[in-house]
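**Q** Following is a predicted model, sequence given first.
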Amino acid sequence: MQYLTPSTFDEASALALGATGATRFLAGGTDVLVQMHAGGATPDVLIDLKRIPGVYDITRTDDGWSIGVAVPGAVLCEHAALSAEWPGVVEAIDLIGSTQVQGRATPVGNLMNASPAADSVPALIAAGAEVSVLGADGSSRRMAVEDVPTGPGRTALAPGDVVTELHL
């Protein structure tokens, strides 16, 4: 297995597009690492997003909130302003795993794992949440959370696409 640590989302996208075999992104890792340790599908390439600037940011914007892809659920649940504006979403994020898992699990990872049992996804859909996606061609687009999962373990993202932020 190749373990890669890009310093930008553009680099992460290029690495994913050029990779051969199964490729996974790593932000929190609670799903992918458990799957690997349980003897499940070990990716040929693991691209760690945690060193990219902004992945831990929670920012109030003119149209809501932007949440970095590596912000763990525990941090979101402790964010007073976000919790006040989006209590149902924060409560759903708080359902992702145990207290220990909450320290690493991310809502973006919960979405991208595309599990039918994803705790936070229904609340994100009900809230009209979106993700920013950087395409392999360098273009950026917003995508409704409801359009991301297409089936168990499958998403609508193309090879080289990488989620850069969650928006509420």
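**A** Thanks, I have it. Numbers count the residues shown, from 1 in each chain.

**Q** CA atoms for contacts and neighbours, from now on please.
**A** Will do.

**Q** Any buried residues in the lengthiest helix in the chain, and which?
**A** For the chain, the helix with the greatest residue count under DSSP state H is helix 9-18. Going by neighbour count (16 or more other CA atoms under 10 Å), the buried part of helix 9-18 is Phe9, Asp10, Ala12, Ser13, Ala14, Leu15, Ala16, Leu17.

**Q** Save these as JSON lines, and put in distance to Gly29 too.
**A** JSON lines is the format used below for the buried residues of helix 9-18 (distance: CA to CA, whole Å):
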{"residue": "Phe9", "distance to Gly29": "17"}
{"residue": "Asp10", "distance to Gly29": "21"}
{"residue": "Ala12", "distance to Gly29": "16"}
{"residue": "Ser13", "distance to Gly29": "18"}
{"residue": "Ala14", "distance to Gly29": "21"}
{"residue": "Leu15", "distance to Gly29": "18"}
{"residue": "Ala16", "distance to Gly29": "17"}
{"residue": "Leu17", "distance to Gly29": "21"}
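
**Q** ok, of these, which one's closest to His79?
**A** Taking CA to CA as the measure, His79 lies nearest Phe9 of the buried residues of helix 9-18, at 25.3 Å.

**Q** ok, structure two:
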Amino acid sequence: MAVQEFVAPKSLPEAQGIFANDGSASWLAGGTDLLVGMRLGMRDPSRIIDLKQIPELMALEVSDDSILIGAAASAYDILHNSEIGSLCPGLADALDLIGSTQIQGRCSAGGNLCNASPAADSIPALIANGAVCRILGSSGERLLPVEDFLVGPGKNALKADELLVQLVLPKPMLGTSDAYLRLTPRTEMDIAVAGTGVSITLDTAGVCTAARVAIGAVAPTALLVEAAGQALVGSKLEDEAIDSAVTAVRAAASPISDKRGSAQYRTHVVGVLVKRAIQRAQARINAGAKA
């Protein structure tokens, strides 16, 4: 079936009304995954609904207690929002690794999440930052943590009539920073062998009071490894605490072996990345304290 119609609604109710009348339609947040899938014969929508004309889905807002990222806002726009970049530099690191500048001008964090690739760069960073999905459907609105939004490779928790509207991140408190690191077989524009997002909070004495550690490309979905975060809390991020977090991460990993790396290699690498990401986030906090 060829695409019969391309529509660009101006509001959420208009978009929902169009989608309700055509179950074979596809949302388009940026198209960097959808169009490739269509070209390969993996996707065959009768209608494409472009979401980039809906202000709520394109908005980027920072309030006293939260960061709101519209589901269709481009990676480029997020990267060039200085307030978000200073609050969540690890998320910016992750988005900056997605393709070229041209791709970043179209792709969105929401679309990257909905595509649900186990190796997606933005997802571990979103999980580390405690991002929550704001979802709208015919039965109303619901909120779902990003780590629960992912149900399998290429599969998300959206129901047939639902749309991801926003990503809501708690505004990082004082003494908090994050980092994202990945390893790829080549230097640029390749799929990660392993990736990790880390967010930590340190008090004025350098003691970790909160931590979230997420990993990607080493399981069917990106994972929040709660045991790794718990291993850091109460410590000053000494080697022993970091080693315990690394052990927890490696225990949680269940990677496949493919041309990019064996399961054993991926499991080793993700631990190395977690250690380095913790140290990078710590360095960012310390640099901010001295500024």
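**A** Thanks, I have it. Just so you know, these numbers come straight off a predicted model, no measurement behind them.

**Q** List of residues touching the very next helix or strand once past the longest helix of structure 1?
**A** Downstream of helix 9-18 of structure 1, the next assigned helix or strand under DSSP states H and E is strand 23-26. Applying CA atoms under 8 Å, 6 or more residues apart in numbering, the contact partners of strand 23-26 of structure 1 are Ala16, Val32, Pro43, Asp44, Val45, Leu46, Ile47, Asp48, Leu49, Lys50.

**Q** out of those residues, which are inside strands?
**A** Val45, Leu46, Ile47, Asp48 (DSSP state E).

**Q** Could you report the separation of Leu82 of structure 1 from Gly21 of structure 1?
**A** From Leu82 of structure 1 over to Gly21 of structure 1 the distance is 38 Å, taken as CA to CA, to the nearest Å.

**Q** Comparing those two, which shows the higher neighbour count?
**A** Leu82 (19 against 11; other CA atoms under 10 Å).

**Q** Quick check: which element contains that one?
**A** helix 80-85.

**Q** Which strands or helices does that helix pack on?
**A** With contacts defined as 3 or more CA pairs under 8 Å, 6 or more residues apart in numbering; DSSP states H and E, helix 80-85 of structure 1 has these neighbours: helix 73-78.

**Q** The helix it packs on corresponds to what range in structure 2?
**A** Under TM-score structural alignment, the match for helix 73-78 of structure 1 in structure 2 covers residues 75-80.

**Q** How about the contacts made by the most centrally placed residue in structure 1?
**A** Geometric centre of structure 1, nearest residue: Val108, 2.3 Å, by CA atoms, centre = their mean. By CA under 8 Å, 6+ apart, the contact set of Val108 of structure 1 is Val69, Ala70, Val163, Leu166.

**Q** To which residue of structure 2 is it aligned?
**A** Val108 of structure 1 maps onto Gly110 in structure 2, by TM-score structural alignment.

**Q** so its match, which of the three states?
**A** Classification of Gly110 of structure 2 by DSSP: H, G, I helix; E, B strand; the rest coil places it in helix.

**Q** ditto for Val163 of structure 1
**A** strand.

**Q** how about whichever helix or strand Glu240 of structure 2 is part of: buried residues?
**A** Using DSSP H and E, Glu240 of structure 2 falls within helix 239-252. Within helix 239-252 of structure 2, the residues scored as buried using 16+ other CA under 10 Å are Ala241, Ile242, Asp243, Ser244, Ala245, Val246, Thr247, Ala248, Val249, Arg250, Ala252.
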